[in-house]
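[1] compute the structure for the input listed below.
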Amino acid sequence: MRVTIAEVARRARVSKTTVSRVLNNKGDVDAATAIRVREVIAATGYTPSAGAVGLARGRTQTVGMLVPGLTWPWMGDVLQGVSDVLEARGYGLLLHTVNRGEQSLTQFQRHVSANAFDGLLLVEPPDTLSYITSLHEGGLPVVMIDDRGHHPGFPSVATSNDKGAADAAAHLLTLGRTRLAMVTGPAAFGCTRDRTAGFHGAAANAFDPALTAEGDFTRDGGQAAIEELLAKNVEFDGVFAHNDLMAVGVLDGLRAAGRTVPDDVAVIGFDDISIAEHTQPALTTVRQPSREMGEAAATMLLAHLAGETPPEEPLVVPTSLVIRESAPAV
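    So this is what the prediction gives:
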């Protein structure tokens, strides 16, 4: 049975007139109500007649955002940066995750079909890049946050993964560390490749590629990786972990093995998530500017919606080294 405008109004708890105003992008419907109506339209598959609506992009005052999930430690900072910019400009945010895989993506596609947002911000979920690229090529403005080394054919905001890793290596060398180990993220990630290259290049002869173990960006993965390195019985006095959660696992593993940080081994992480300053000892880390990346991406997207030509190259927001007790300054 065909869904009617009356059914949409009933589910959205508004009048048919309000639904009609949302469909015709009238500016006198508040953002929260408009989003609710568009969510019902997407969920029910309601298709208005050609005479009932003029759904032109750029008039919903809503930005969509697609992310893998909300459990990544730095995702909250990204979202805060995005929302700060959007709220200041009078835009609403329609957030989608892919926690339920294809089911979640299908729901997102319904919102796309319903023209529920003017443009899209993206922290790329797995296996969605080709689909998002097709949306961009079809006219939907898109900005990616954290390109993970993929360098898509649309605007993106990234951070200086290679430079941040190089700064970590340089700091360990300044401390007089001469045998450096590294716990990497999964090899498929662009940030893993960039951080590996940056650290390797700056550490030079102090880094032995044999003292590398691959982790999975989790605390348990970091502990397993450092246990793998310890089992090689090859001495090292500094460790760079590709994110803070793995660095915390490295601290756990070193402590269990009777190694003292930083006296025996200095440890540096990457991200500067909230736990970093509360570890024992507090973690020296490379700060990834997550909130600033969200702000920059939202600003770029709104400028694109206003008619400005987006940059062809990724906008790089620089990292910075945060020195704490796990690798203190000399």
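[2] drop to CA atoms for contacts and neighbour counts, all remaining ones
    Will do.
[3] and the gap between residue 321 and residue 314?
    Residue 321 is 22 Å from residue 314, where distance means Cα to Cα, to the nearest Å.
[4] could you do residue 295 as well?
    Taking Cα to Cα, one finds residue 295 at 14 Å from residue 314.
[5] now the helices for the stretch 101-250 of the chain?
    102-113, 129-137, 161-174, 190-203, 219-231, 244-256 (DSSP state H, counting those that start in this stretch).
[6] run a quick neighbour tally on residue 319.
    A count of neighbours around residue 319, defined by other Cα atoms under 10 Å, yields 21.
[7] same question but for residue 307, I mixed them up
    Per other Cα under 10 Å, the neighbour tally for residue 307 reads 8.
[8] helix, strand or coil: sort out it for me.
    coil (DSSP: H, G, I helix; E, B strand; the rest coil).
[9] and residue 329, which of the helices of the stretch 101-250 of the chain is closest to it?
    helix 161-174 (8.1 Å; Cα to Cα).
[10] could you give the angle of that closest one to helix 190-203?
    Interaxial angle of helix 161-174 relative to helix 190-203 (axes from the mean of the first three to the mean of the last three Cα atoms, to 10 degrees): 40 degrees.
[11] residues making contact with helix 161-174?
    191, 194-203, 206, 238, 240, 266, 268, 285-286, 319-321, 327, 330 (Cα atoms under 8 Å, 6 or more residues apart in numbering).
[12] just the buried ones from those residues?
    By neighbour count, with 16 or more other Cα atoms under 10 Å, the contacts of helix 161-174 hold 191, 194-200, 202-203, 206, 238, 240, 266, 268, 285-286, 319-321, 327 as buried.
[13] which residues sit in contact with the most centrally placed residue in the chain?
    In the chain, the centroid-proximal residue (Cα atoms, centre = their mean) is residue 123; its distance is 4.7 Å. By Cα under 8 Å, 6+ apart, the residues touching residue 123 are 65-68, 144-147.
[14] nearest spatial neighbour of it, skipping sequence neighbours?
    Of all residues not flanking residue 123 in the chain, residue 67 sits nearest, at 4.8 Å (Cα to Cα, 6 or more residues apart in numbering).
[15] any idea how far that neighbour is from residue 84?
    Distance from residue 67 to residue 84, by Cα to Cα: 18 Å.
[16] who's in contact with residue 242?
    With Cα under 8 Å, 6+ apart, residue 242 has these contacts: 182-185, 192, 195, 217, 269-270.
[17] mind doing that once more with 7 Å?
    183-185, 195, 269-270 (Cα atoms under 7 Å, 6 or more residues apart in numbering).
[18] dump those into CSV; add distance to residue 118 as well.
    Output for the contacts of residue 242, formatted as CSV (distance: Cα to Cα, whole Å):
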residue, distance to residue 118
183, 41
184, 38
185, 35
195, 34
269, 37
270, 34
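[19] one more, so I can put them side by side:
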Amino acid sequence: MSITIADVAARAGVSKTTVSRVLNGKGELDLRTAERVRQVIAELGYVPSARAVGLARGRTRIVGMLVPSLTWPWMGEVLQGAVDVVESQGYGLLLFTFNRGEESMHQFASQVSAQSFDGLLVIEPEGTLTYIEQLHARGLPVVLIDDRAKRPQFPSVATTNRAGGESAARHLLELGRYRPLVITGVERFGCTHERLDGFRDTYAEAGIELDPELVFEGDFTHESGRRGVQYALEQRLAFDAIFAHNDLSAGGAIQAVRETGRNVPNDVSVVGFDDIPYAEHTEPPLTTVHQPMRQMGQAAARMLMGYFGGTPLPEDPQVLPTTLIVRSSTAPKPTARTRPAPKHRSH
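    The predicted model follows:
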């Protein structure tokens, strides 16, 4: 049978309240009494319930994390970043996904009501932002990761989506690529607009207006990258580069281009966005805009840990920079070769 707090109290000749005070370091206790209780705890091998101790302290020492799905390509990096920080501070992580829609949300709400965690990290499942804002307003500390340009009414960690689009454009312009096909992300996401605006404005500053027909709405999937290329070919639209709004669609685009017999990067250079591990293993390896996803998870978790330690949550978003990673899917546009003049034979 497991040893209980009552067993410790009986052996030490004190009340259960006294044992609880020793465990939680609360209240003034006679030193000899406290030492006797600790000795009995050691003799009996009593291990207190982490939840019971947490409730006694007013904390569960658990952080909740709500995410749309674990299948998103960069989700593992964010999770690992958050776990690195949370576990280093002696906290646990309680993970909730939104895979089953309303059923998932009801399950999550029941855990909120039960006060099962001290604070919440969120990668917003679509349509839940208002509810999360209400939780924060009622006193639950919340930090949003990847705000998708929504600028919520609570702390967040974001990245420079617009600057990422600008860096992709500058790179392609430097390579002499003046007619890019853009395969965007989901239209309703703010990050899609920021990446496109940064890319389009940088080309405009160079005196080049993007052809609206060469902007194809994708959905961040490998297949949408293929569809974007196929659409351009069917419409007989010439392009010498592709900017895809994530690495999966960039990989699909590379595959579709190569299937036409064209060369990547010489005929068509391709740039992605995210820098997930997959990007290093496309053929050729993908030039892409690196999002610091693990660092974003770490930064958000540090905000919560700081709050638990007495530091107020910041009012302004923490924004981490993107970085262009150049690999082999981009190269200077070959210059047109002039046909050499025929050599005259000497008589």
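[20] thinking again about what came up before, give me the more crowded residue out of residue 67 and residue 84 of the first structure.
    Higher neighbour count among residue 67 of the first structure and residue 84: residue 67, with 20 against 14, using other Cα under 10 Å.
[21] hmm, back to that, can you put the helices of the stretch 101-250 of the first structure in TSV and add distance to residue 96 of the first structure?
    Compiled in TSV, those are given as follows (distance: least, Cα to Cα, whole Å):
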stretch	distance to residue 96 of the first structure
helix 102-113	7
helix 129-137	14
helix 161-174	26
helix 190-203	23
helix 219-231	26
helix 244-256	25
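[22] looking at those helices, which is closest to residue 211 of the first structure?
    Short answer: helix 219-231, nearest of these by Cα to Cα, at 6.3 Å.
[23] relative to helix 244-256, how tilted is that closest one?
    Between helix 219-231 of the first structure and helix 244-256, the angle comes out at 50 degrees (the same axes, to 10 degrees).
[24] quick one: helix 219-231 of the first structure aligns where in the second structure?
    Using TM-score structural alignment, the residues of the second structure aligned to helix 219-231 of the first structure are 222-234.
[25] mean shift between the matching stretch and the first structure?
    Superposing on the first structure and averaging over aligned pairs (mean Cα distance after the TM-score superposition for the first structure), stretch 222-234 of the second structure comes out at 1.1 Å.
[26] from the chain's centre, how far out does that stretch sit?
    Centroid displacement of stretch 222-234 of the second structure relative to its chain, using Cα atoms, centre = their mean, to the nearest Å, is 26 Å.
[27] again with stretch 241-261 of the first structure
    Going by Cα atoms, centre = their mean, where stretch 241-261 of the first structure is centred and where its chain is centred differ by 24 Å.
[28] who's in contact with stretch 52-61 of the second structure?
    For stretch 52-61 of the second structure, using Cα under 7 Å, 6+ apart, the contacting residues are 24, 51, 91-92, 116-118.
[29] what's the span of it, first residue to last?
    Stretch 52-61 of the second structure: ends 11 Å apart by Cα to Cα.
[30] so for that stretch, what gets flagged as buried?
    Buried residues in stretch 52-61 of the second structure (16+ other Cα under 10 Å): 53, 59-61.
[31] circling back to that earlier point, list the contacts of the residue nearest to residue 123 of the first structure.
    Residue 67 of the first structure neighbours (Cα under 7 Å, 6+ apart): 96-98, 122-125.
[32] and residue 117 of the first structure, by the same measure?
    Counted by Cα under 7 Å, 6+ apart, residue 117 of the first structure has contacts 60, 62-64.
[33] same question for residue 254 of the second structure.
    So residue 254 of the second structure contacts residue 264 (Cα under 7 Å, 6+ apart).
[34] give the aligned equivalent of residue 210 of the first structure in the second structure.
    Using TM-score structural alignment as the criterion, residue 210 of the first structure maps onto residue 213 of the second structure.
[35] and that match, how many neighbours?
    Neighbours of residue 213 of the second structure (other Cα under 10 Å): 12.
[36] for the stretch 201-330 of the first structure, what spans make up the strands?
    207-214, 238-241, 266-271, 284-287, 315-317, 320-322 (DSSP state E, counting those that start in this stretch).
[37] turn the ones you listed into TSV, including distance to residue 178 of the first structure.
    Formatted as TSV, the strands of the stretch 201-330 of the first structure follow (distance: least, Cα to Cα, whole Å):
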stretch	distance to residue 178 of the first structure
strand 207-214	8
strand 238-241	8
strand 266-271	11
strand 284-287	18
strand 315-317	30
strand 320-322	20
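[38] show me the one of those strands that comes nearest residue 40 of the first structure.
    The nearest among the strands of the stretch 201-330 of the first structure, by Cα to Cα, is strand 315-317 at 35.6 Å.
[39] what's next to that closest one, contact-wise?
    Counting by Cα under 7 Å, 6+ apart, 156-160, 289, 293 sit against strand 315-317 of the first structure.
[40] the same query, at a cut-off of 6 Å, please.
    Residues from elsewhere that reach strand 315-317 of the first structure, judged by Cα atoms under 6 Å, 6 or more residues apart in numbering: 157-159.
[41] show only the entries of these found in strands.
    157-159 (DSSP state E).
[42] buried only: go through these for me.
    Buried, going by 16+ other Cα under 10 Å: 157-159, out of these.
[43] so which of those comes closest to residue 274 of the first structure?
    Of those, the one sitting nearest to residue 274 of the first structure (Cα to Cα) turns out to be residue 159, at 18.6 Å.
[44] who's in contact with the closest one?
    316-318.
[45] narrow these to those that are buried.
    Buried among the contacts of residue 159 of the first structure (16+ other Cα under 10 Å): 317-318.
[46] excluding chain neighbours, what is closest to the counterpart of residue 302 of the second structure in the first structure?
    Alignment note (TM-score structural alignment): residue 302 of the second structure maps to residue 299 of the first structure. In space, and not counting its chain neighbours, residue 299 of the first structure is closest to residue 85: 6.7 Å by Cα to Cα, 6+ apart.
[47] widest-spaced pair of the contacts of residue 117 of the first structure?
    60 and 64 (10.6 Å).
[48] hang on, isn't residue 215 of the first structure packed against residue 226?
    No. Using Cα atoms under 6 Å, residue 215 of the first structure makes no contact with residue 226, being 9.1 Å away.
[49] looking at those two, which is more packed in?
    Neighbours of residue 215 of the first structure and residue 226, each counted by other Cα under 10 Å, are more numerous for residue 226; the result is 29 against 24.
[50] the more buried one: what's it in contact with?
    Counted by Cα under 6 Å, 6+ apart, residue 226 of the first structure has contacts residue 250.
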